[in-house]
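Colleague: Dropping a prediction and its sequence here:
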Amino acid sequence: MCRALLPLFVMISLYITGLELPTSSLIKAVILTCVGCMLAAYGEVNLNVVGLLCLIGNFTFEAGRLVLLQVLLVGHEFHPVQGLKLVGPAILTCLCLSSLVVEVPRMMKHKGIEIVLDNWPVFLVAATLGLCVNLISLLIIKMSGSTTLKVMQAAAVMY
């Protein structure tokens, strides 16, 4: 539920960098999302300082990533496919390296690679849908901004 607070970080980051001046309706949507998140998380007594610091670090880097994407897509008039072409190789490299370290040893131990090979059409459809989600996200950033994307994602998480 704390991920629903990310639109606030994104909106503040875009305002600080001068990329976006939030409208009153956007501020209301972000505040409503944050209040809903806080109400849903009310009463959580297992607060961990390390977890909180990781969450704040995650929010900061995610907001920075979205600010940079918005600079490319809106400020430099990049097409969303160009944006995906620019960030895709870096994302693929990070995911492959982390997968090799974390997931492949467990997959080898539990015969997970056989599951992937036996069900390759399902994994191909999942990969295609992931590509579509990334393209749509970049289109939303280009057309209406990063804050709108995060408000939509937070609303989807809450409901």
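Modeller: Yes, it's here. Numbers count the residues shown, from 1 in each chain.
Colleague: Please count neighbours and contacts with C-alpha atoms only from this point.
Modeller: Noted.
Colleague: Could I get the buried residue list for stretch 9-29?
Modeller: Neighbour counts over stretch 9-29 (16 or more other CA atoms under 10 Å) mark 9-14, 19-20, 26, 29 as buried.
Colleague: Name the residue closest to the centre of this protein, please.
Modeller: Central residue of the chain (CA atoms, centre = their mean): E62, 6.7 Å from the mean position.
Colleague: OK, contacts around that residue?
Modeller: Contact partners of E62, counting by CA atoms under 8 Å, 6 or more residues apart in numbering, are V10.
Colleague: do that again at 10 Å, thanks
Modeller: 6, 9-10, 56, 68 (CA atoms under 10 Å, 6 or more residues apart in numbering).
Colleague: Could you do G145 as well?
Modeller: Listed by CA under 10 Å, 6+ apart, the contact set of G145 reads 10-11, 14, 19-20, 66-67, 69-70, 73-74, 137-139.
Colleague: A further structure is provided below for comparison with the first:
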Amino acid sequence: MDQALLYQILISYTYVAIWIGLSAGVILFNKYLLSVYGFPFPIALTMIHMGFCSFIAILLIRVFKIVESINMEVETYFRAIVPIGALFSGTLWLGNAAYLYLSVSFIQMLKALMPVSVFLVGTLFGTEQYSNKIMLNMAVVTVGVMIASYGEINFVLTGVLMQLASILFESSRLTLVQILLQRRGMKLNPITTLYYIAPACFCFLSVPFVLIELPKMQESVDWNFDVTIFAANATVALGLNLAVFLLIGKTSALTMNVAGVVKDWLLIGLSALLFHQPVSSVSLGGYALAFGGVCYYNYLKLKDMQAQPPSRLEEGSQQKP
């Protein structure tokens, strides 16, 4: 094998391993803080992440000028960034809140519904083209998740509704990114994305924090907070954003999708091992069905990308969120 090709393969696998490790690390770290460590405040945890990411992004762009900013008009910020920031804050808040009620493994199974939600929302707003084949595929994924839910040992409706709402917020955010940013020709890397969106998320989250969590934190002393631990948690979250940039920039969005499949199965196993949360055979069977549907959906998307002219194919790989 050519030495240069072997080196490129090793680099690509290194990026994949880093992204899988950081992505799984953030999920397991958040689960530990919210359910085990003694900090049951998902809004506050999300605000810490957004505040830290905002601070680092400002340093890199405004102070050290390592990353070049873009000239964004005030009108564009309020019409594009603010709605995306509102949806993203809902995604993070509700996704973290679900860890208070559900196991990591079951949450990963529910996340298999993401392509279904993206397809339905995208069809509604015209960013996805409807087809009976894809709709049937989405039905298979949905049935698989329903079977997995039926077999879940610790099924909590509140947690399920929170996770489903998080998925809906995220699919709506991805659709708005395509409509409000990509169609304007704006391309944001993770640092500039954090620079514009993280402060907006922090502001949106401050409202439910003041109304919901702050009174609970003031009334109770039965919770823990260590600056070192939370700084480490926020650093891992920031590292994940950088790893996404490296993975897509140095490989492809398709590679990230494949890596995501590996990460999901890894998290299911680690959740059962670390948090002693067993997974029933019915749930695994249902998730396997949903997993097959998601893989087939990715295959159809790959064929569609390959059928596009080279210029459109390159553009699509660069703009995929």
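Modeller: That came in fine, so what should we check first? Remember, it's a predicted structure, so these values are computed and weren't measured experimentally.
Colleague: After the longest helix seen in structure 2, which helix or strand is next?
Modeller: Of all the segments of type helix in structure 2, defined by DSSP state H, the longest one is helix 3-31. Counting by DSSP states H and E, the next helix or strand C-terminal to helix 3-31 of structure 2 is helix 42-58.
Colleague: what does the helix or strand following that next one correspond to over in structure 1?
Modeller: The helix or strand immediately downstream of helix 42-58 of structure 2 is helix 74-76, counting by DSSP H and E. Under TM-score structural alignment, helix 74-76 of structure 2 corresponds to no residues of structure 1.
Colleague: what angle sits between the next helix or strand after helix 74-76 of structure 2 and helix 42-58?
Modeller: Sequence order places helix 82-97 as the next helix or strand after helix 74-76 of structure 2, per DSSP H and E. If you take axes from the mean of the first three to the mean of the last three CA atoms, to 10 degrees, helix 82-97 of structure 2 sits at 130 degrees to helix 42-58.
Colleague: by contact count, what packs against the next helix or strand after helix 82-97 of structure 2?
Modeller: Once helix 82-97 of structure 2 ends, the next helix or strand along the chain (criterion: DSSP H and E) is helix 104-110. The criterion is 3 or more CA pairs under 10 Å, 6 or more residues apart in numbering; DSSP states H and E, and the helices and strands that helix 104-110 of structure 2 contacts are helix 3-31, helix 132-151, helix 157-176, helix 253-274, helix 281-307.
Colleague: Would you convert these into TSV that also reports distance to P199 of structure 2?
Modeller: As requested, these are exported to TSV (distance: least, CA to CA, whole Å):
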stretch	distance to P199 of structure 2
helix 3-31	20
helix 132-151	34
helix 157-176	16
helix 253-274	26
helix 281-307	33
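Colleague: now, of those helices, which is deepest in the fold?
Modeller: Ranked by mean neighbour count, those are led by helix 157-176 with a mean of 21 (mean count of other CA atoms under 10 Å).
Colleague: Can you find the partner of G83 of structure 1 in structure 2?
Modeller: Aligning on TM-score structural alignment places G83 of structure 1 opposite T193 in structure 2.
Colleague: Next, count neighbours for that match.
Modeller: For T193 of structure 2, the count of nearby residues is 17 (other CA atoms under 10 Å).
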